[in-house]
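Sequence and predicted structure, then a few things I'm wondering about:
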Amino acid sequence: LFNKFNVQVETAPIRIPYRETIRITASAQGKFKKQSGGRGQYGDVWIRIEPTDRDSGFQFASEVVGGVVPTRYLPAVEKGLRETIVDGILAGYPLVDLKAVVYDGSHHPVDSSEYAFKIAASMAFKAAFDKAKPLILEPIYTLTVQTPDQYTGEIVGDISSKRGRILGMDTESHFQIIKALIPQASLSDFHHALTRLTHSRARYSYTFSHYEETPSDVASKLIAEKNNAD
């Protein structure tokens, strides 16, 4: 672009939309208590988080009885939870496919506030999340490649080296149609690899398929990157 149009371009790696979620149900307490001269702050909740089906997003519910957490503070509890899931905990990616239930807690007739319950809810959620065997999900795409027969082996090898899984192959005239599942993170340089391997004689397309758990080495790298950035 610079040579042809004299346009300065800055490039950056594509940010893959990873997601975080949990494997098992876990509970924890969050208590925010602050006293500094005047009116204090007090909020106390117990939160249970449960894994739900893929693509179910985030759900909130209350099982509070007896007014231990007054109804007027429940919106603040939900707000604290929703704000927490946006930025993630493990590696900084949004949390999905889980349900958070507030089921117990306590309040102070003078010091309790919406702010205190929002902070307490966030504290409880983070503590429960650590116990719920968290994991990172990555987007998986369906990849279709049309290539002359003689390049099939090289392309299959390249897809496999990128953590792709071959679904099957069909023949169409002198071409092979290769179908595979591949992580979005592996698609960034696939075009260049395909061009190099086939001398620009192959075509490909891809569509989003689903999310699935990242391998442990990939997850560890993402977590380390987040910790280093902090």
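Nice, I can see it.

From here on, just use CA atoms for contacts and neighbour counts.
Will do.

Checking my notes, residue 167 in a helix, right?
No: looking at residue 167 with DSSP: H, G, I helix; E, B strand; the rest coil, it is strand, so not inside a helix.

Scan this structure for its longest helix.
What stands out as the longest helix in the chain, according to DSSP state H, is helix 114-131.

second one coming, line it up with the first:
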Amino acid sequence: MTGGIMTTRKTVVDRSGKFDYTLKKQGGGPGQYARVIGQLEACDELFIFENRVVGGAIPSKFISACEQGFRDAANSGILAGYPVIGVKVILESGDYHPVDSNDYAFRFAANQAFYQALETSDPVIIEPVMLLTVEVPSKFIGVVQSDLLSLRAVLTGLEYVDNSVILVSQVPLAQMFGYATRLRSLCSGGGQFSMSFSHYQPVPKAVEQKLIAGASK
């Protein structure tokens, strides 16, 4: 099997989402206060943070804590724990308290604000899809093709070469673990394959629901 880009499932957003989150804790000891306002939207890079705060609504010394809070949330994800990629966070405004505001408060507020915005931005789990080439003796084409379809593969090419057949397909990486053993069993040891990374695509809704349900247990 040739090497490919070994990637994992991720989360992306379909549309922009707004956030306005306030952390306000007061008790017998020191309080915690921070407010962050802004939005997130899809972008072509893994993660972008843009600071648009003006007028000292959030003191500059707390901006880096806000960015870290957003990054923490993006790395943790919201759907089954898969990290969020391709997202731009725009911090537009906020509020602070001269005594109760600190780095921790703004980092926590930003973290929760990210999740708040994701609730309205239609997050979707995407998965890596591999370009798979399988070569088997022609007498095994039926059983191998049926097996590929059971793995959610999309067949894109078929070529006969002497007594062998080459099948080309796109198949989710999650379905490929243990495929070498599987193919040997199907072809009595007479098959071989190679694969490389092709692209990402949204997982089917039924699969997504199972992933979320499994992560919540």
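Great, that's in hand. Just so it is clear, the model here is predicted, and its values are computed rather than measured.

sorry, back to before: tell me the helices and strands packed up against the longest helix of the first structure.
Using 3 or more Cα pairs under 8 Å, 6 or more residues apart in numbering; DSSP states H and E, the elements in contact with helix 114-131 of the first structure are strand 26-34, strand 41-51, helix 74-87.

if you set the cut-off to 10 Å instead, what comes out?
With contacts taken as 3 or more Cα pairs under 10 Å, 6 or more residues apart in numbering; DSSP states H and E, helix 114-131 of the first structure sits against strand 19-22, strand 26-34, strand 41-51, helix 74-87, strand 98-106.

Assess the claim that residue 116 of the second structure and residue 18 are in contact.
Yes: contact criterion Cα atoms under 10 Å: residue 116 of the second structure and residue 18 qualify, at 7.7 Å.

who has more neighbours, the two?
residue 18 (20 against 17; other Cα atoms under 10 Å).

now for the more buried one: what does it line up with in the first structure?
The alignment partner of residue 18 of the second structure in the first structure, by TM-score structural alignment, is residue 27.

Spatially, what comes nearest to that match if we skip its sequence neighbours?
The spatial neighbour of residue 27 of the first structure that comes closest, neighbours along the chain excluded (Cα to Cα, 6 or more residues apart in numbering), is residue 48 at 4.2 Å.

how many neighbours does that neighbour have?
Look at residue 48 of the first structure: counted by other Cα under 10 Å, it has 22 neighbours.

next one: the one 10 residues further on
Taking other Cα under 10 Å as the criterion, the count of residues near residue 58 of the first structure is 17.

Please name the residues that touch the equivalent of it over in the second structure.
In the second structure, the residue equivalent to residue 58 of the first structure is residue 47, according to TM-score structural alignment. Neighbouring residues of residue 47 of the second structure by Cα atoms under 10 Å, 6 or more residues apart in numbering: 70, 71, 74, 75, 84, 85, 86, 87, 88, 89.

which of these does the first structure keep?
Of the contacts of residue 47 of the second structure, the ones still in contact in the first structure (both residues aligned by TM-score structural alignment, their matches' Cα atoms under 10 Å) are 70, 71, 74, 84, 85, 86, 87, 88, 89.

which position in the first structure aligns with the third one?
To tie it back to what came earlier, the one meant is residue 74 of the second structure. Using TM-score structural alignment, the equivalent of residue 74 of the second structure in the first structure is residue 85.

Look up how far residue 100 of the first structure lies from its match.
With distances taken as Cα to Cα, to the nearest Å, residue 85 of the first structure is found 11 Å from residue 100 of the first structure.

which of those two has more neighbours?
The neighbour comparison of residue 85 of the first structure against residue 100 (other Cα under 10 Å) goes to residue 100, with 23 against 20.

can you tell me which residues contact that one?
Contacts of residue 100 of the first structure by Cα under 10 Å, 6+ apart are 25-27, 47-51, 58-62, 78, 81-82, 125, 128.

contact partners of stretch 222-229 of the first structure?
Against stretch 222-229 of the first structure from outside (Cα under 10 Å, 6+ apart): 18, 89-93, 136, 216-221, 230.

what residue is smack in the middle of the first structure?
Centroid-nearest residue in the first structure, with Cα atoms, centre = their mean: residue 19, separated by 0.5 Å.

Help me confirm that it comes into contact with residue 139.
Yes: between residue 19 of the first structure and residue 139 a contact is recorded at 8.5 Å, counting by Cα under 10 Å.

corresponding residues in the second structure for the one helix or strand residue 159 of the first structure maps to?
Using DSSP states H and E, residue 159 of the first structure sits in helix 152-161. The aligned range for helix 152-161 of the first structure in the second structure is 141-150, by TM-score structural alignment.

Can you report how many residues lie near the counterpart of residue 191 of the first structure in the second structure?
Matched to the second structure by TM-score structural alignment, residue 191 of the first structure sits across from residue 180. For residue 180 of the second structure, the count of nearby residues is 15 (other Cα under 10 Å).

With residue 157 of the second structure instead?
Neighbourhood size, residue 157 of the second structure [other Cα under 10 Å]: 11.

Look up how far residue 191 of the second structure lies from it.
Separation of residue 157 of the second structure from residue 191 of the second structure (Cα to Cα) stands at 17 Å.

ok, and for stretch 75-84 of the first structure, which residues are buried?
Residues 76, 77, 78, 79, 80, 81, 82, 84 are the ones in stretch 75-84 of the first structure that count as buried (16 or more other Cα atoms under 10 Å).
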